[in-house]
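J.: here's a sequence, model it:
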Amino acid sequence: MTRTRTAAALVATAVAAATALAGCTGATPTTSGGGTGGGGTGAQINDLKAGVFLDVTSWDPALADIGFDGPYLSAVYDPLVSLDNAAKPIPALASKWEYSADKLTLTMDLRTGVKFDDGQAFDAKAAVANIKHLKAGARSGQAYLNVADVTAKDDDTIELKLSKRDDSLLYFMGLGRSWMASPAAIESDALAQGPVGSGPYTFDKGASAPQSQYVFKKKENHWDSATFPFPNVTLFPITDQTASFNAMQGGQLNMQFANAANNAKAKEANWNIASKPSSWVGVQFADRTGTQVKALGEQKVRQAIAYAFDSAGILSAVGNNSGTATNQLWPVDGKVYDKSMDDKYKTDMAKAKALLAEAGYAQGFSVKMPMSPIFQAWQPAANQTFGELGIKVEWVDMAMPDYQKNAPTYPMFLAVIAMSGNDMATLSDQVTTSQWYNPNPSVDKFPEVKALVDQVEKADEAQQTDLLKQLNTKLVDLAWWDVWYQADNTYYSVQGIKVQPVTGMMFPTLRFIQRG
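T.: All right, here's what the predicted structure looks like:
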């Protein structure tokens, strides 16, 4: 089974790192009145004007990217399931749900009285059509790998039959994989031209311009109107973070996806700064069984690489200290993360060389690794570290779009991988299911890992955290990856706007951007 995660985290983190190295604008922060959504400190912000980094990928929820499409889609679509501030699933168009005792049937009661923008009613038939469309989607299908069938029990009740228990299903649905579109628009492929949903805002196509700005007007009497406080929302896709910062200073934006290199200036401007773990950065071992490069099948070799890299130094030099140096990839603000383990691979080149020698590779070994311009910020540290270990790297240059496709065909590669805000989703995304960055999970080749995974997947929720901690400890000991640090995503907002970051969303959906 394959879950598809896009390269949004890779792009965002790498661009932020490159921008930080290149330096940021030296313009002097300015303020302006906040009453119309400018960059100042007004007591009341009427309109949201957000710099969201990337353009919308698709108005079709089956093709959209979880990473940066969230704010666009959350304006015009309602989801079956939402997430709260702690990334826990909460009701939306599905007003309540219940699992069967064996966790293989999920029954959902649906909200009534909701209509799509084309006048069609949202009901069980519409929900079934949407879930089938999402399950078949090249991107959205990741949420429904274990959904065997979905049927309407009556006009406002649906039933999902699972082929196996899936404790991450509701999380993925809430993350951005349960937006409901008009079935007629799905059938006619009208979503290629624009959204047809039931969301809190109407898309003002006439005032919008692709790749420039997207304007949304709040609807009257939307069922969840209180969650969306801004009468008007304008989203500006601005990839150039210096330009975005300047727009924030000039008052054209009152909230933005930020580069932490500008934090000092943001504080001078009296802006709010919000951040949260978003992605892990380091070396991914695609060949931890040694099929391509025999050395990588040795635990001591992988451990040697982990000991050799100066994670804190890389975080400072490249990551602008926007994150946490750690060897783990369960979020550092979560229940599974164990701070005491972060010293396990404290930088020790002598120890690294000794481990290589013990494994039979005192002189190192040769390996090919892919390289793309967006990873060049990390390449000097990699060259120096591998060189000291005697590991001879032949870098194979490729364009960024080819990196996601080709990198996992190499035995190891530099990685920036999106994280999940749900512990069981982290297990499936990072360990057990095939991903573009982990095409050969290899769990079956490691009996101790397989046994723990089986226990976790069968355990009650109350027991899962302790079992996941045991699994995390085992994976760190095996050097399953060489994680250097968890990178934060950072957001600036003017006084009067509060942003709640959510791990798993590169840019928060609109419900997480509030007045305050």
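J.: when you work out contacts or count neighbours from here on, use the C-alpha atoms and nothing else.
T.: Fine.
J.: residues touching Lys218, list them.
T.: By CA atoms under 8 Å, 6 or more residues apart in numbering, the contact list for Lys218 reads Pro200, Tyr201, Thr202, Phe230, Pro231, Asn232.
J.: what subset of those residues is buried?
T.: By neighbour count, with 16 or more other CA atoms under 10 Å, the contacts of Lys218 hold Pro200, Tyr201, Thr202, Phe230, Asn232 as buried.
J.: against Leu191, how distant is the first one?
T.: I take that to be Pro200. Using CA to CA, to the nearest Å, Pro200 is found at 18 Å from Leu191.
J.: do the same with the fourth one
T.: Using CA to CA, Phe230 is found at 25 Å from Leu191.
J.: please apply the same query to the third one.
T.: Using CA to CA, one gets 15 Å for the distance from Thr202 to Leu191.
J.: likewise for Ile66?
T.: In terms of CA to CA, Ile66 sits 17 Å off from Leu191.
J.: over to Asp397?
T.: 37 Å.
J.: which of those two has more residues huddled nearby?
T.: Leu191 (19 against 13; other CA atoms under 10 Å).
J.: separation between that one and Met424?
T.: 32 Å.
J.: likewise Ala50?
T.: Look at Ala50 and Met424: by CA to CA, they are 32 Å apart.
J.: I'd like the structure of this one too, to check against the first:
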Amino acid sequence: MKQTQKTSNDLKGDMPMRPDKPLGWTRRLFSASALSLALGSSVGLATLSHDTQAASARDNTVAIAIEANMARLDPHASTTWNTFRVLMHIFEGFVAEDLTIKDVEQPPIVPALAESWKISEDGLTYTFNLRKGVKFHDGTAFNAEAVKFNMDRMLDKDFKYYQAVAAGLMRWMWQDLDSYKVIDEHTFEIKLKSPNSEFLRRLAMGGSGTPRFISPASIEKGGNDSVETNPIGTGPFKFEKRTVGEATTLLANKDYWDAERLPEIERLIFRPISEVATRELALMSGEVDMISSPSPDSIDRLKAQGLKIESSPVSTLYMMWVNMKEKPLQDVRVRQAICMALDREGMAKFHRNGYAQPAYSVLNFGGPGYDPGFRDCQYDPEKAKALLAEAGYPDGFKTRMDWTMGGGGDVNTVGDAEWIQRNLSKIGIEASIESFDNGTYWDMLGSGIREGTGFMSVSWGETSFFWLDQVIASDAIPPNGFNAGYYDNPKIDELLAQARSAKNEDAMVEHLHEIQQTIADDMAFIPYYTPIAIYAMRPNVSGFVLAPQHWHDYTGLKKN
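T.: Here you go, the predicted model:
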């Protein structure tokens, strides 16, 4: 079967996982593991800079190899989880998720730059009491005027420093906003048009823009674009330097306001190394101290070298966008047949080596409303063939799958496509594969699935359900969002609005479960597995907590 690869050769990723129990379990710690040097040549290690090698060797520096290059450093205009791993240590918002604890399915919301808040009885007005004495990294004071500057930058088209990219990117955050204003130096008010049941949790999110605060003085001095080269926030680490495609270096903020999260290390270096084997070799050789997403195939060999492995479920899932403009896929029976053709249990057990759990719902593990017992369909290739015949395709049909080689957290995603390709061939559907680097692919997804392509796929899912506003809502059809398959169902829009405005969690979950069933009935999106996140590290690195999130708190890292 045909497979074409279109790539800038810049982005492969890695996603290790392995639950031996159903999701809903608590975090498991895997003991140290290692890779034999027989993995192959040390291709790519020569690209590690001498500066990074030297820095990694210093006692108070931790160098982390991540799966892909980072995007923009402007928090209001930045995309990808990979980038937010860095930004969350520089910039802060009103609240945050506590990522210093494990053994929870959803990290709790805790105060950040707002030390407390009050929500009106009708759920429309949020009054934030801001933390006093906090300073940005450039020494300027954090206060309510600084908050307003940032809000204006995200939302006010007439504001001198308006960030146009932020408005579209952060629709998920501000779609219910009515107004905002300064009450006094340390009090800020936000009013909503309708209640939002998870407004506080959305304030803590990132990866598709994030409502975190930049130093107004730095922008007034250097201009709007200066955030990319001189990002200044209030966080536990300060930006030192970035060499695009090679390394980003942060320094500990010795004056950080939260004594409990003062960094233990002096310097944190993020190295984008897209090839998984090269990341693993960099770890074994000591060029870096930690890596994200080693291959599931490498875990036992990494153990043998005395390297430490930590593993935890993460709030995401992999799923296929179905192109509703393609004639065969306009018939729900065809879409149901495709779902029934997928051997998701085999995929998780054999293809992912157990480092995944089959996924059957658009509601992800770790997010609100997750139901481990829900099934959109059962694996039944014979019934799938009968449905195809009933729909007028007894001999199947040809289509194309556009796929990405991966970004943050991914490993062997093209292998996923090949597994699905084989499953579809068994019911007569011949699907070719074309793969793209991650940056190109996200541009494609944001433009809508191209003609002749039946499916696209990425990982998504959050501890908030805001991502559904970006993916399944009708007003998120490209170019306004990532509803790339052109799924248009007014009922879904209504249910999303009801879930956001629910008065309590039970009511919110009730609406989310109706969304879950509606998507399954329409078979508009087909999930296939939930990943397990993995980090590997040198034995002298400690203090890392792998909370169930796409990004992690590195303030507790120690290097012995």
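J.: now for the contacts of Lys218 of structure 1: which two are most distant?
T.: Thr202 and Phe230 (12.6 Å; CA to CA).
J.: next, the buried residues of whichever strand or helix holds Ala54 of structure 2.
T.: Using DSSP states H and E, Ala54 of structure 2 maps to helix 50-57. Residues of helix 50-57 of structure 2 classed as buried by neighbour count (16+ other CA under 10 Å): Thr52, Ala55, Ser56.
J.: and the contacts of Lys218 of structure 1, which of them are in strands?
T.: Among the contacts of Lys218 of structure 1, DSSP state E puts Tyr201, Thr202, Asn232 in strands.
J.: how close does the last one get to Asp118 of structure 1?
T.: By that I understand Asn232 of structure 1. 21 Å.
J.: what's near enough to touch Ala425 of structure 1?
T.: Ala425 of structure 1 neighbours (CA under 8 Å, 6+ apart): Asp167, Ser168, Tyr171, Phe172.
J.: which of these are retained in structure 2?
T.: Shared with structure 2 under both residues aligned by TM-score structural alignment, their matches' CA atoms under 8 Å, the contacts from the contacts of Ala425 of structure 1 are Phe172.
J.: nearest to Ser100 of structure 1, of the contacts of Ala425 of structure 1?
T.: Asp167 (12.9 Å).
J.: could you count how many residues lie near the aligned residue in structure 2 for the closest one?
T.: Residue correspondence to structure 2 (TM-score structural alignment): Asp167 of structure 1 is matched to Ser197. When counting by other CA under 10 Å, one arrives at 19 neighbours for Ser197 of structure 2.
J.: then Phe172 of structure 1?
T.: That count, for Phe172 of structure 1 with other CA under 10 Å as the rule, works out to 26.
J.: Gln516 of structure 2 too?
T.: Around Gln516 of structure 2 there are 22 residues (other CA under 10 Å).
J.: also the one 5 residues further on?
T.: For Asp521 of structure 2, the count of nearby residues is 14 (other CA under 10 Å).
J.: show me what the helix or strand hosting it is packed up against.
T.: Using DSSP H and E, Asp521 of structure 2 maps to helix 505-522. Taking 3 or more CA pairs under 8 Å, 6 or more residues apart in numbering; DSSP states H and E as contact, the helices and strands that helix 505-522 of structure 2 lies on are helix 490-500.
J.: residues of the helix it packs on that come out buried?
T.: Ile492, Asp493, Leu495, Leu496, Ala497, Gln498, Ala499, Arg500.
J.: need the nearest residue in space to the last one, chain neighbours excluded.
T.: Once flanking residues are discounted, Arg500 of structure 2 sits nearest to Asn196: 4.5 Å by CA to CA, 6 or more residues apart in numbering.
J.: so how far is Val52 of structure 1 from the aligned residue in structure 1 for Phe525 of structure 2?
T.: Under the alignment (TM-score structural alignment), Phe525 of structure 2 maps onto Trp481 of structure 1. Remark: distance between Trp481 of structure 1 and Val52 of structure 1 (CA to CA) = 31 Å.
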